[in-house]
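**Q** structure here, sequence nowhere to be found:
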């Protein structure tokens, strides 16, 4: 099990990759972000996207899946997250892209009010198969401290 004490500021992690499919882009858009440029080739062609693009929120969901699977496999003593800061969608994500998710720990703090937990901030960068950044955010993660 990895605890707060095992984390080092500056440490970088490759969380993994995710292949974006047209079917999944359309399914997510139909359910959660039914804007024409996420659903129609013709409508998307009339926009700056040029073709169907994944919703930014879908990109977030795909990235969360990659991170969560890694955290479970790594047996991190995580306790969830109170939020993220500075989320930016930098470039469109298209069906056929492969997303790569990397994070760097930029800060860690023990809790002042709950001595059994700590928190850390990770700058996460998502790139496509051409190593072009498509999304960036800073996450705040709660984690257990090592039991005495």
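**A** Received, thanks. Note that the coordinates shown come from a computational prediction; the quantities given were computed from them, not determined experimentally.

**Q** from here on, just use CA atoms for contacts and neighbour counts.
**A** OK.

**Q** let's verify residue 61: helix, strand, or coil?
**A** Here residue 61 is helix, with the state taken from DSSP: H, G, I helix; E, B strand; the rest coil.

**Q** what number of residues lie near it?
**A** Other residues near residue 61 number 13, with proximity taken as other CA atoms under 10 Å.

**Q** same thing with residue 131?
**A** Quick note: residue 131 (other CA under 10 Å) scores 11 neighbours.

**Q** repeat for residue 94
**A** Using other CA under 10 Å, residue 94 has 20 neighbouring residues.

**Q** show me what contacts it?
**A** By CA atoms under 8 Å, 6 or more residues apart in numbering, residue 94 lies in contact with 20, 22, 51, 52, 53, 54.

**Q** check contacts around the first one.
**A** To tie it back to what came earlier, the one meant is residue 20. Per CA under 8 Å, 6+ apart, neighbours of residue 20: 94, 95, 96, 97, 98, 99.

**Q** one more to weigh against that first structure:
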């Protein structure tokens, strides 16, 4: 089992790289049909003459994959990854066959005001495909607790 990290365990400059996830056409279409049913997410044919010029995953799908990678192989924060604020950018579309992974950097650690209140960790992370193309850039402020006494 992975050791869970508390606020005092996390340092500015900490980096990590998650495992990876390969995105399939079926997964893109299924996610879009349920959550973002726009033509450029639903089929190659309907996406061909759009801004994307082909099937593109919803940005929200890319965000969901990023979250899964962070939870399953990213920063193992005690009590889970609890978001307080986030900036999200999708500079290029996620495509079928992309093998995504996340590279994360801790840029700030704000101490908790008391032992019972949480502190915050700010991260910048990039979701990249197998060719190093940036699919999503995120800056997140995460709630992190102090280790309980004892």
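**A** Structure received. All values derive from a computational prediction rather than experimental measurement.

**Q** quick one: neighbours of residue 146 of structure 2, just the number.
**A** Neighbour tally, residue 146 of structure 2, other CA under 10 Å: 19.

**Q** typo on my end, residue 26 of structure 2
**A** 12.

**Q** likewise for the one 10 residues further on?
**A** Residue crowding around residue 36 of structure 2 was assessed by other CA under 10 Å; the count is 19.

**Q** tell me the counterpart of it in structure 1.
**A** Using TM-score structural alignment as the criterion, residue 36 of structure 2 maps onto residue 33 of structure 1.

**Q** wouldn't its match be in contact with residue 55 here?
**A** Yes. Here residue 33 of structure 1 reaches residue 55: they are 6.7 Å apart, a contact under CA atoms under 8 Å.

**Q** compare the contacts of residue 20 of structure 1 with structure 2 and list the overlap.
**A** Compared against structure 2 with both residues aligned by TM-score structural alignment, their matches' CA atoms under 8 Å, those retain 94, 95, 96, 97, 98, 99.

**Q** tally of neighbours for the counterpart of residue 3 of structure 1 in structure 2?
**A** Matched to structure 2 by TM-score structural alignment, residue 3 of structure 1 sits across from residue 6. Using other CA under 10 Å, residue 6 of structure 2 is surrounded by 17 other residues.

**Q** can you get me the start-to-end distance on stretch 38-50 of structure 2?
**A** Chord length of stretch 38-50 of structure 2, first to last residue, is 11 Å (CA to CA, to the nearest Å).

**Q** other residues contacting it?
**A** Under CA under 8 Å, 6+ apart, the answer for stretch 38-50 of structure 2 is 28, 29, 30, 32, 33, 52, 53, 54, 55, 56, 57, 58.

**Q** same question for stretch 48-68 of structure 1.
**A** Taking CA under 8 Å, 6+ apart as the rule, stretch 48-68 of structure 1 contacts 15-18, 25-26, 28-29, 33, 37-42, 44-45, 89, 92-95, 99, 101, 126.

**Q** how about a cut-off of 6 Å?
**A** For stretch 48-68 of structure 1, contacts defined as CA atoms under 6 Å, 6 or more residues apart in numbering pick out 15, 25, 37, 38, 41, 44, 45, 93, 94.

**Q** which one of these is nearest residue 85 of structure 1?
**A** Comparing the contacts of stretch 48-68 of structure 1 against residue 85 of structure 1 with CA to CA picks out residue 15 as the nearest, at 19.1 Å.

**Q** what strand or helix carries that closest one?
**A** Using DSSP states H and E, residue 15 of structure 1 maps to strand 12-19.

**Q** and residue 33 of structure 2, that's in a strand?
**A** No. Counting by three-state DSSP, residue 33 of structure 2 is not found in a strand; it is helix.

**Q** check contacts around it.
**A** Residues near residue 33 of structure 2 by CA under 6 Å, 6+ apart: none.

**Q** is the match of residue 3 of structure 1 in contact with residue 143, as I believe?
**A** No. Residue 6 of structure 2 lies out of contact with residue 143 (CA atoms under 6 Å); the separation is 10.4 Å.
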